[in-house]
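Asks: Have a look at this prediction, sequence included:
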Amino acid sequence: MAQFDYVIVGAGPAGCVLANRLSADAGASVLLVEAGGADTSPLIAVPRGFGELLGDPATAWHYPTRPFGPAQRVEYWVRGKTLGGSSSVNGMVYNRGQRADYDALAALGNPGWGWDDMLPVFRTIEDNALGASELRGAGGPLQVSTSDGGDPLLEDVITAGTELGWQRAQDLNEADEERIGYTIATIRDGRRVSAAGAFLHPVMDRPNLTVALRTSVDRVVLEGGRAVGVQGRQDGQSVEYRASREVILSSGALATPKILQLSGIGDQATLAAAGVGIVVDSPNVGARMREHRAFLMQFRLTEDIGYNRLLGTPEGLEQAQAEYRATRGGPMGAPSSDIGGFFKTRAGLDRPDGQLQIAPYSLLPHQPGKAIEIEQEPGIMCIAYMLRPDSEGSVRITSADPDAPLDIDPGYFATEHDRTTSAEVLRAVRRLFSTAPLSERISHETVPGQEVRTDQEIIDAGLATGSCGYHAIGTAAMGPDDEDVVDSRLRVRGAAGLRVVDASVLPVMISGNLNGPVSALAWRAADFILGEA
């Protein structure tokens, strides 16, 4: 039985940061456990390779949800299954969220998590190609960049946004007002920058750092009220690792509550129904989950421009791949969305409550478990969602068997606030696409279609043709009260030596994509862990 000071479960955007920071102490032994394999797929480095990676069970988990919506649709929530976790398979969009998000964390009774605490963390971890500023970092391990732009179609998108009063932003992270611009992405020189590439691989040769691949953790070992290790399986064989200082769960908002519940930490009724004995009564493990419900909007173009003509046929795709191999540029060198925007759904709001991401291609209907496919007719797509939903879902185990499926209740649109705001998000996107000069490029809306008009029709369309944002949070949320799963230092209540460091600890939704914020969260958590060592 191997013994370490720290056992970190999950090598995603949080786990890679923790492995880097904690192993910097040569006197501390660190084990990083990853259920997937090494990040050796050549597609990981190719930015637009994400479409293949997301559909491949070798590089991504596919978690089915409960049926939802009028059609009782089952959706598959995808998470990375390789070193780097979801940062190795995602769309690479890098948003930090808004100042008020972090100040809200502190206001809820979590000191040390306000914007004034977190901005220095972001500046420390970033290496922004635009250079350093008071709000931007340079020289850090996580490289981010933005395209130079210049595509006429995309320029028309940005110009239309400015006609609506949105500011054109060179760096979408520098301010919190309504804005639109080219996406900041975890890409440098045409190659993806995953958390593994930024934080883990540069320190893999440290003698005090061990990485266990293809190792799924089934439960935390608790003795006398303390976490002393983990049990799991490596290549099908039982393994157990002991931790003399801490076990740290960094498996994300779906897998972390699963491990906690299988370990006997959770809601009494949930555990009893699954046949798991209770060790710590923590009713909000797996509860309070929030997730973005993203609307897919697509428009047919009046001319044969955009990427469909390249990416929608085998011949065109080969041409795009050849361009990428030669230059590291072209469609294959871009993030999932070329343009991002943040906007207010109604006047009088103090900050944007909607986000959009636009790419000059359009999709065929997605088949679960398969690669994303591009239409051949010219089109443009937009993913849009309200930033701060207050509807809550949940993640619960269904059995003591670690291989049994989870019960994931998305909880979409449970509140009037979410339904009304989301309908206005879609209408705001329509205003953008009906504004010149972009409107002159548009033939008609194909998804969901102009016939979708009322709030209820919009919500139904969002449930039928939209997707999750892959931004679930809150399933082991921090807070000052006894019913909060972790405290403000992310220590699990009722279990000494056990900490959670990932998106599940967030009690409020970050206003944007989570990849960057989770790495920053882990960097901040490492400060607390090292301060207690």
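Replies: Okay, I see it. Numbers count the residues shown, from 1 in each chain.
Asks: For the rest of this, base every contact and every neighbour count on C-alpha atoms.
Replies: OK.
Asks: so how far is residue 497 from the residue of the chain positioned farthest from its centre?
Replies: For the chain, the residue at maximal distance from the C-alpha centroid (Cα atoms, centre = their mean) is residue 224, at 35.3 Å. Look at residue 224 and residue 497: by Cα to Cα, to the nearest Å, they are 11 Å apart.
Asks: Same check on residue 169?
Replies: On the measure of Cα to Cα, residue 169 and residue 497 end up 44 Å apart.
Asks: Comparison target below:
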Amino acid sequence: MHDYLIIGAGSAGCVLAARLTEDPDVTVCLVEAGPADTHPNIHTPAAFARLFRTRLDWDYDTHDEPFLNRRRVFLPRGRVLGGSGSMNAMAYTRGNPLDYDEWGQPGWAYDELLPYFRRSEDNERGASRYHGVGGPLSVSDNRSRNPMSQAFIAGAVQAGFPANDDFNGPEQDGFGFYQVTQRDGRRCSTSTAFLRPALDRPNLTVLTNVQAHRVLIENGRAVGVTGQRLDEEITLRAGREVVLACGVYNTPQLLMLSGVGPADTLTKLGIPVVTDHPHVGRNLQDHPMVPMIFTHSHPISLLAAGDPENVRQFTEEGRGMLTSNGPEAGGFARSRDGLPAPDLCFFAAPGMLADSGLGTPTHHAISFGGAVLTTRSSGSVTLASADPTAKPKILHNYYADESDLDVAVAGLRIGLEIARQPALKPYVEEVYRAPDSESDADLRAYARADTQSIFHPTSTCAMGAVVDADLRVLGVDGLRVVDVSVMPSVGRGIPNASAIVIAEKAADLLRGVPAPLPDNAAAAPLTDKAVPAV
């Protein structure tokens, strides 16, 4: 028996296990359904899409999306130590301060979370009001900086948008390069940053290739889990608490398999109801993105990443094209006047990123587009079967609220305006995938036909509905959720950063450690080393 069972060794689970075992008197068992993160494509940033639909990927899809011409949308999720942080695009961008404040949960306002963000960071730009040094997580400037990425930023500035060299600084609006979770040009997931240095601790046990099937709940209290390791049925017990960190799709699935969820659904599947919890699996949110692709004749795209010189630069120097995180550049913009913060996020990649990253590149190309940040549409995760090895039924319901489609169309207009700028002229020689015209009808049709997930799902076990502000599952003792499913809304950032800070705060909640004093100097100037704008 261990004090804590943490189910899921993703971005949050690795942080939580490492932080809790800093106390030698606390024992932790971290359980991961997939294997160790040893595959070379995990650690080679430009190769992340090669992990899709492999054994390291849960390989989910939505069910037929009713407002996307009944298409199914690919949803990769990491099934490996580090979770989706071992196969994401590594861009490190927190939510807008308004996001955390609007959650309305005690202890979760931006000023209260900022000390945790700083605590986790080892930012190569140095310490400041907004950034930390000496933390486990390496946050660095992108070492690739492809000419096309620089041209995209210059084109955005030519189109009238401000330059921004730090989306985690005093202002989110503007265009620039994303900082990335990399160390010496290689991926720095929370498995690399937090878990690996803790593996020699005698109070930490890490079990891989174990899929949890059900939380054991006795007399209203979670006391362990049952699951399967390869072909062996196993039971693990917790002396203090069970913590679910399985992610936005698998956490609600596991809760429902354990009898915690909507009673009508569970009863129909023959699952005994422990707690009737109608909100489990509801409120699913994401950032729908509408990409465009332009081809050209310049041999500088990621199509050339495997050339011998690029391989040599990466292996010997930790730099060059193979350090590219894909969407190297981008920015935040507002679809209309009067908004309190951006509602669009742009991503630009120096390559042909077609079909949700599943397409095979055939030309040198640049891909870019906008993602809707403040979605009003929401979907659900439900059980398709009582069999714990069956995939859950996922419906994102993209554009169920017509206003989200309006924002997506505004993003297409902004993207096309940037594409017309002189800086991008060499790289938009031919249209590979873009709207037929700029009429409202064509833009809306293109959005419905080409929208994909940017892989930012959240909110299926939201604070205030499924868990309380201390992340305890309402109605079940000894059970918490620590992952981005607890976010009440998806917000205006990239959720991986929020996953890490949720786990940092959760560690203090579990340890009974007082939270750091909130930093209320939100308007204080940056003291980072200056980074030239493009």
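Replies: Done, it's in. All values reported here derive from a predicted model rather than from experimental measurement.
Asks: re the thing from before, who's more crowded, residue 169 and residue 497 of the first structure?
Replies: Neighbours around residue 169 of the first structure and residue 497, counted as other Cα atoms under 10 Å, are more numerous at residue 497. The numbers are 21 against 18.
Asks: circling back: translate the residue farthest from the centre of the first structure into the numbering of the second structure.
Replies: In the second structure, the residue paired with residue 224 of the first structure according to TM-score structural alignment is residue 219.
Asks: if I've got this straight, residue 404 of the first structure is in a strand?
Replies: No: residue state for residue 404 of the first structure (DSSP: H, G, I helix; E, B strand; the rest coil) corresponds to coil; a strand is not indicated.
Asks: For the stretch 401-534 of the second structure, just list every one of the helices.
Replies: When assigned using DSSP state H, counting those that start in this stretch, the helices of the stretch 401-534 of the second structure occupy the ranges 402-419, 440-450, 495-511.
Asks: Among the ones you listed, single out whichever gets nearest to residue 65 of the second structure.
Replies: Among the helices of the stretch 401-534 of the second structure, the nearest to residue 65 of the second structure by Cα to Cα is helix 440-450 (9.9 Å).
Asks: So in the second structure, which strand runs the longest?
Replies: The strand spanning the most residues in the second structure, taking DSSP state E as the definition, is strand 232-244.
Asks: how big is the offset of the helix or strand following it relative to the first structure?
Replies: Proceeding C-terminally, strand 232-244 of the second structure gives way to helix 247-257 as the next helix or strand, assigned by DSSP states H and E. With mean Cα distance after the TM-score superposition for the first structure, helix 247-257 of the second structure departs from the first structure by a mean of 0.2 Å once superposed.
Asks: what's in contact with helix 247-257 of the second structure?
Replies: 8, 10, 212-215, 244-245, 261-262, 266, 271, 280-281, 381-383, 386, 388, 392, 394, 457-461, 481, 483-485 (Cα atoms under 8 Å, 6 or more residues apart in numbering).
Asks: That one maps to which residues in the first structure?
Replies: Helix 247-257 of the second structure lines up with residues 252-262 of the first structure when matched by TM-score structural alignment.
Asks: For residue 90 of the second structure, find the nearest of the helices of the stretch 401-534 of the second structure.
Replies: In terms of Cα to Cα, the element of these nearest to residue 90 of the second structure is helix 495-511, at 8.5 Å.
Asks: Many thanks, we can stop here.
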